[in-house]
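> Provided below for reference: sequence and predicted model.
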Amino acid sequence: MERKVKKIFIDGRIEPAFIADSISKHSAKTTIGGHSIFMGQVRKDEIEGKLVAAIEYTAYQELALEKMHQIREDIFQKYPLHCMHVYHSLGTIKAGEICLFVFTSSTRRKPAIDACAEIVERLKAELPIWGKEIFEDDTHQWKENS
């Protein structure tokens, strides 16, 4: 079954209430026995003596959505999932705020856990999303994914 391309980008941080609402919507789905959630949070890293205050995320959105759609299709073929939700922030996200939310659900826990982990790794490796680290002194540098 071919799925439609889903929007994954959110302007600004991903709010805790949005995450809670996403989770609560699944309580009526009684065939689901396991969920896996990954939340990426901006760290206040120290780099060369300077502290990261925020990360400014940008993306080549059209290409990122196409690539995410292919990842989605691959994951649904590989794992028996009921649901998959992926959201990534754009704009300036402060240290301590959530910038990535991946949520998978399946009848059993293992497919949800494995699929969630694979989605995060592929998203980081394949999507044209960039982060500029903004330091407390207002200088900046492009972030390297690790």
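Structure received. Numbers count the residues shown, from 1 in each chain.
> contacts and neighbour counts: CA atoms only from here.
Will do.
> quick one: the strands in this protein?
Ranges of strands in the chain, per DSSP state E, are 9-11, 34-41, 46-47, 50-59, 81-94, 98-106, 129-135, 140-142.
> return the most buried member of those.
Looking across these with neighbours counted as mean count of other Cα atoms under 10 Å, the highest average goes to strand 98-106: a mean of 23.
> give the contact list for the residue positioned nearest the centre of the chain.
The chain has L100 as the residue nearest its centroid, 3.1 Å off, counting by Cα atoms, centre = their mean. The contact partners of L100, by Cα atoms under 8 Å, 6 or more residues apart in numbering, come to I14, F38, M39, G40, Q41, V86, Y87, H88, S89.
> once you drop chain neighbours, what's closest to the second one?
Just to be clear, that refers to F38. V102 (5.1 Å; Cα to Cα, 6 or more residues apart in numbering).
> same check, this time on the fourth one
Counting by Cα to Cα, 6+ apart, L100 is the residue found nearest to G40 once chain neighbours are left out, at 4.6 Å.
> ok, back up a step: make TSV from the strands of the chain and add distance to R122 to it.
Below are the strands of the chain laid out as TSV (distance: least, Cα to Cα, whole Å):
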stretch	distance to R122
strand 9-11	16
strand 34-41	13
strand 46-47	26
strand 50-59	15
strand 81-94	12
strand 98-106	12
strand 129-135	12
strand 140-142	20
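> so which of these comes closest to I75?
strand 81-94 (8.4 Å; Cα to Cα).
> included below, for side-by-side comparison, is a second structure:
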Amino acid sequence: MKNKQLKNSFIEGPISPETVAKSIAGHLHKTHIGGHSIFLGQVRNDSINGKTVASIEFSAYTEMAEQKIAEIREAIFARYDLVCMHVYHSLGRINTGELCFFVFTSSKHRKAAIQACNELVERIKAEVPIWGKEIFEDQSHHWKVNRQIDQP
């Protein structure tokens, strides 16, 4: 693992729909792929203690986070017969309705792509040191660890 170049999984600001489309289009020539699975995380306008979330400011220990993502990627590639795997997470302030998390897996058959994508999302949410500070419409804030943001 130490000799491998770490991928850059972080994007400053929201993940644009164009980024997602470009990633999909980049796989059109890979005709040995039969299935893709995509997860898109979007910032919700949750109501917490009577306040509405306007945005989330994401931060991470990027070096540690990239190392952990690389370990997870390696484990997922070993477990599933994948052709491609892409992981992107936003840093900075992301407004409600904007994309903040993009996972894309590809394989010869759909089942491996779907299962790998689901496991990848769950492991990243549970294991990678990414934090989100919810910014409310009145500009007050509330810190949450990334994995807790998705819990009801």
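Arrived safely, thanks for sending. What you are looking at is a predicted structure, and each value in this text was computed from that prediction instead of being measured.
> any idea what the TM-score comes out to?
Remark: TM-score between the superposed chains equals 0.97 [TM-score structural alignment, normalised by the length of structure 1]; 146 aligned residues with a Cα RMSD of 1.3 Å.
> quick check: the residue nearest to F38 of structure 1 touching H85?
Yes - the criterion here is Cα atoms under 8 Å, and V102 of structure 1 meets it with H85 at 5.7 Å.
> how much space between L40 of structure 2 and P17 of structure 2?
From L40 of structure 2 across to P17 of structure 2, the span is 10 Å (Cα to Cα, to the nearest Å).
> any residues in contact with both of the two?
Contact criterion Cα under 8 Å, 6+ apart; residues shared by L40 of structure 2 and P17: L99.
> returning to that earlier point: nearest to E133 of structure 1 among the contacts of L100 of structure 1?
Q41 (13.2 Å).
> what about that closest one, distance to G49 of structure 1?
In terms of Cα to Cα, Q41 of structure 1 sits 21 Å off from G49 of structure 1.
> also G33 of structure 1?
46 Å.
> so which of these two has more stuff around it?
Using other Cα atoms under 10 Å, the more surrounded residue of G33 of structure 1 and G49 is G33, with 12 against 7.
> residues in contact with the nearest residue to the more buried one once chain neighbours are set aside?
Computed as Cα to Cα, 6+ apart, the closest residue to G33 of structure 1 that is not its neighbour in sequence is T107, at 4.6 Å. Residues near T107 of structure 1 by Cα under 8 Å, 6+ apart: T31, I32, G33, G34, P80, L81, H82.
> for those, which ones persist in structure 2?
Mapping the contacts of T107 of structure 1 onto structure 2 (both residues aligned by TM-score structural alignment, their matches' Cα atoms under 8 Å) leaves T31, I32, G33, G34, P80, L81, H82 still in contact.
> and the first one? What does it align with in structure 2?
Alignment note: T31 of structure 1 maps to H32 in structure 2; criterion TM-score structural alignment.
> picking that back up, against K29 of structure 1, how distant is the residue nearest to G40 of structure 1?
Relative to K29 of structure 1, and taking Cα to Cα, L100 of structure 1 is found at 24 Å.
> over to F18 of structure 1?
To K29 of structure 1, F18 of structure 1 is 18 Å away according to Cα to Cα.
> ok, K132 of structure 1 next?
On the measure of Cα to Cα, K132 of structure 1 and K29 of structure 1 end up 39 Å apart.
> same check, this time on I119 of structure 1
Distance from I119 of structure 1 to K29 of structure 1, by Cα to Cα: 22 Å.
> which one's more surrounded, the two?
Taking other Cα under 10 Å, I119 of structure 1 and K29 do not tie; I119 has more neighbours (22 against 10).
> for that one, what are its contacts?
I71, I75, V102.
> JSON lines for these, including distance to V5 of structure 1?
Output for the contacts of I119 of structure 1, formatted as JSON lines (distance: Cα to Cα, whole Å):
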{"residue": "I71", "distance to V5 of structure 1": "11"}
{"residue": "I75", "distance to V5 of structure 1": "14"}
{"residue": "V102", "distance to V5 of structure 1": "16"}
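> of the residues you listed, which is the nearest to I8 of structure 1?
The nearest one, if we look at those relative to I8 of structure 1 and count by Cα to Cα, is V102, at 10.0 Å.
> give me every residue that touches the closest one.
I37, F38, M39, M84, H85, V86, Y87, C116, I119, V120.
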